[in-house]
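Colleague: Any chance you could fold what I've pasted below:
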Amino acid sequence: MALVDGMHQLVKAPIVLVRDRLNTHISHAMRELVAEGAWLTVFLLPAYTPDLNPVEEMWAYVKRSLANLAFVALDRLEVLVRNRLKRLQYRPDILDGFMAGTGLALDHRASP
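Modeller: Below is the predicted model of the structure:
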């Protein structure tokens, strides 16, 4: 929940959240955040379906760009990960590819 809210504060843009039905992902506090956040669109997946989760492919993409790098401090890694994620914002073709790989369509908003 803090990550989603923090990401919204960082990018200052609407967020699309694709989540599974793990109990911590559908907590009372998370339901409140979804209800309050007009900036947040949520799509629900079944309980465990990594092949249907475009975020899994997105993180794999980011991790590949970090392969064979050594970091002397955690803050340096954080800067690089933020940079990689920021670059993805300007690559809708790649983001669309992550979604297309799932076979899912973005045609309706799921209720939390």
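Colleague: only C-alpha atoms for contact and neighbour calcs from this point on.
Modeller: OK.
Colleague: in the lengthiest helix in the chain, what's buried?
Modeller: Taking DSSP state H as the criterion, the chain has its longest helix at helix 74-89. By 16 or more other C-alpha atoms under 10 Å, the buried positions in helix 74-89 come out as 81, 84, 88.
Colleague: residue contacts, the spatially most central residue of the chain?
Modeller: Geometric centre of the chain, nearest residue: Val55, 5.3 Å, by C-alpha atoms, centre = their mean. Applying C-alpha atoms under 8 Å, 6 or more residues apart in numbering, we find Val55 in contact with 18, 98.
Colleague: Please, which helix or strand holds it?
Modeller: helix 54-65 (DSSP states H and E).
Colleague: want to put them side by side, so please do this one too:
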Amino acid sequence: PAIRPVQPRYEWLYLYAFVCPESGASQFWLVPEVTKQAYQLVVAAFAASLGAGPDHHVLLVEDGAGFHVPPVEGHPPGIETITLPPYSPELQPVERAWNLTDRPLANRCFDSLDELQDVLGRQCAWLETQPDLITQHTLFHWWPLCTN
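Modeller: Here you go, the predicted structure:
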């Protein structure tokens, strides 16, 4: 067998997702990194997009990922968080959305990160228009429904 040189190269693209299991509303954010700072910026933009504030509270369910850290001054007004127990991805509704985001990516090789971002971005934009599909995948039978 011949030995062949390999040149490993990596480029990264990350997807942050927010879903409301009851309404099916969703937001997807493609970002270049998973860091505390990136997470804080995305949560701030998410809160602003929903009009979160003193009179409009949003509950954000987080896992224990190391980057799920609010800024020193805390999350934006109106954002409340609950952290799931360790090693319990089955309790996180958004975990079931990944198979929806991954569908156009499966078994494909992309020539560039830009091509991957374009395909994934189109899928996420489409998913944001499919609340019934999001609800079908994320609304657990035990999920507490909103009473307002």
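Colleague: Give me the TM-score for this pair.
Modeller: For this chain pair, the superposition-based TM-score is 0.65 by TM-score structural alignment, normalised by the length of structure 1; 103 aligned residues with a C-alpha RMSD of 3.2 Å.
Colleague: hang on, the earlier thing: looking at the buried residues of helix 74-89 of structure 1, which is nearest Lys63 of structure 1?
Modeller: Val81 (8.7 Å; C-alpha to C-alpha).
Colleague: Tell me which residue of structure 2 matches up with the closest one.
Modeller: Alignment note (TM-score structural alignment): Val81 of structure 1 maps to Leu120 of structure 2.
Colleague: who touches that match in this structure?
Modeller: 101-102, 104-105.
Colleague: Quick one: buried ones out of these?
Modeller: Those of the contacts of Leu120 of structure 2 that meet the buried threshold are Thr101, by 16+ other C-alpha under 10 Å.
Colleague: for the contacts of Leu120 of structure 2, which one is nearest Ala47 of structure 2?
Modeller: Among the contacts of Leu120 of structure 2, and counting by C-alpha to C-alpha, the member closest to Ala47 of structure 2 is Thr101, at 22.2 Å.
Colleague: do you know how far the closest one is from Leu139 of structure 2?
Modeller: According to C-alpha to C-alpha, to the nearest Å, Thr101 of structure 2 and Leu139 of structure 2 sit 17 Å apart.
Colleague: sorry, back to before: tell me the counterpart of the residue nearest to the centre of structure 1 in structure 2.
Modeller: Using TM-score structural alignment, Val55 of structure 1 pairs with Val94 in structure 2.
Colleague: and the helix or strand harbouring Leu10 of structure 1 with helix 74-89, angle?
Modeller: Per DSSP H and E, Leu10 of structure 1 falls inside helix 2-11. Orientation check (axes from the mean of the first three to the mean of the last three C-alpha atoms, to 10 degrees): helix 2-11 of structure 1 against helix 74-89 gives 70 degrees.
Colleague: which ones are touching the equivalent of His137 of structure 2 over in structure 1?
Modeller: Matched by TM-score structural alignment, His137 of structure 2 corresponds to Phe98 in structure 1. Applying C-alpha under 8 Å, 6+ apart, one finds that Phe98 of structure 1 lies in contact with 54-55, 57-58.
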